[in-house]
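**Q** Give me a 3D structure for the following:
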Amino acid sequence: MSNSPKIKVIGIGGAGCNTISRLTKANLKGIELFAANTDIQALKKTLSPNKVLIGEKITGGLGTGMDWELGEKAAQESQESLKNILKGAEIVFLTCGLGGG
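**A** Predicted coordinates:
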């Protein structure tokens, strides 16, 4: 039995997903990595084993166009998927750029 805490790192949006790609390349052990984005094309390029397209109905997978209100609605639309990522985690790190949507 391990005493290590269950750690998850979630990258949100373009900047967050870029961070997750770099962490994936680093091949870190004992950490689960997740990428969440409203832009399906950017998400496909992300090097993460766990990807979540958020706000698919409201954005059509085309991103938010730096519209923070649309980003908020997209997160609300996908709140159950986002909650599922958190299940079982003892420590969660969020990484994002906060530059737009």
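**Q** For the rest of this, base every contact and every neighbour count on C-alpha atoms.
**A** OK.
**Q** Quick check: Pro49 touching Ala36?
**A** No - if you go by C-alpha atoms under 8 Å, Pro49 and Ala36 don't touch, sitting 11.5 Å apart.
**Q** Also this sequence, please, to line up against the first:
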Amino acid sequence: MTQKENPQFVDNFANIKVIGVGGGGQNAVNRMIDEGIHGVEFISVNTDSQALMLSSAPVRLRIGDKLTKGLGSGGNPEIGQRAAEESREEIAEMVQGADMVFVTAGMGGGTGSGAAPVIARIARDAGALTIGVVTRPFTFEGSHRRRTAESALQELSDGVDTLIEIPNDRLLQIV
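**A** A predicted model of the protein is given here:
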């Protein structure tokens, strides 16, 4: 049966949301939009208002306004986490009604590492099948960023149904 034969057909699809968190997640969402992916709702979440203005996503959420005043997390995942917790109600509204939520972020920085686990837990608690799709930092980015990423990945794995990790170093090998 086609959509023209049954207008209700469109309503039978799963409600899928892709949430890009932080700079890396926002870049991933922009890339998906540029590639013409349809059938999902794209959302960008960031603590940095200037970065958020560069998002192509139709839905944008700046988190942690009281904490960061729109200036970002400064690479501190604790700030990213607190920003997401401050904006918990807005995040819950954003994921409301979703059947499936993909949370994408680059691990190792502040907003992605700190906020993505909080957002994932909120989505899963709302009843959505929740999938994390994240990148690990390049080796050349250093041990601090790697440790931050490892800690964030542990936090994120507790809040998702499935976690897909992509090492950035592997991407260099493919290209």
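**Q** ok, back up a step: who's more crowded, Pro49 and Ala36 of structure 1?
**A** The residue with more neighbours, out of Pro49 of structure 1 and Ala36, is Ala36; 28 against 12, by other C-alpha atoms under 10 Å.
**Q** tell me the contacts of the more buried one?
**A** Counting by C-alpha atoms under 8 Å, 6 or more residues apart in numbering, Ala36 of structure 1 touches 10-13, 17, 43, 51-54.
**Q** What lines up with it in structure 2?
**A** Per TM-score structural alignment, the equivalent position to Ala36 of structure 1 in structure 2 is Val45.
**Q** mind listing the helices for structure 2?
**A** Along structure 2, counting by DSSP state H, helices occupy 22-34, 49-53, 65-68, 77-86, 88-95, 111-125, 143-157, 168-174.
**Q** For the shortest one, name the packing helices and strands.
**A** Judged by 3 or more C-alpha pairs under 8 Å, 6 or more residues apart in numbering; DSSP states H and E, helix 65-68 of structure 2 is in contact with helix 77-86.
**Q** whereabouts in structure 1 does the helix it packs on align?
**A** Under TM-score structural alignment, the match for helix 77-86 of structure 2 is residues 68-77.
**Q** Out of the helices of structure 2, which one sits most buried?
**A** helix 111-125 (a mean of 27; mean count of other C-alpha atoms under 10 Å).
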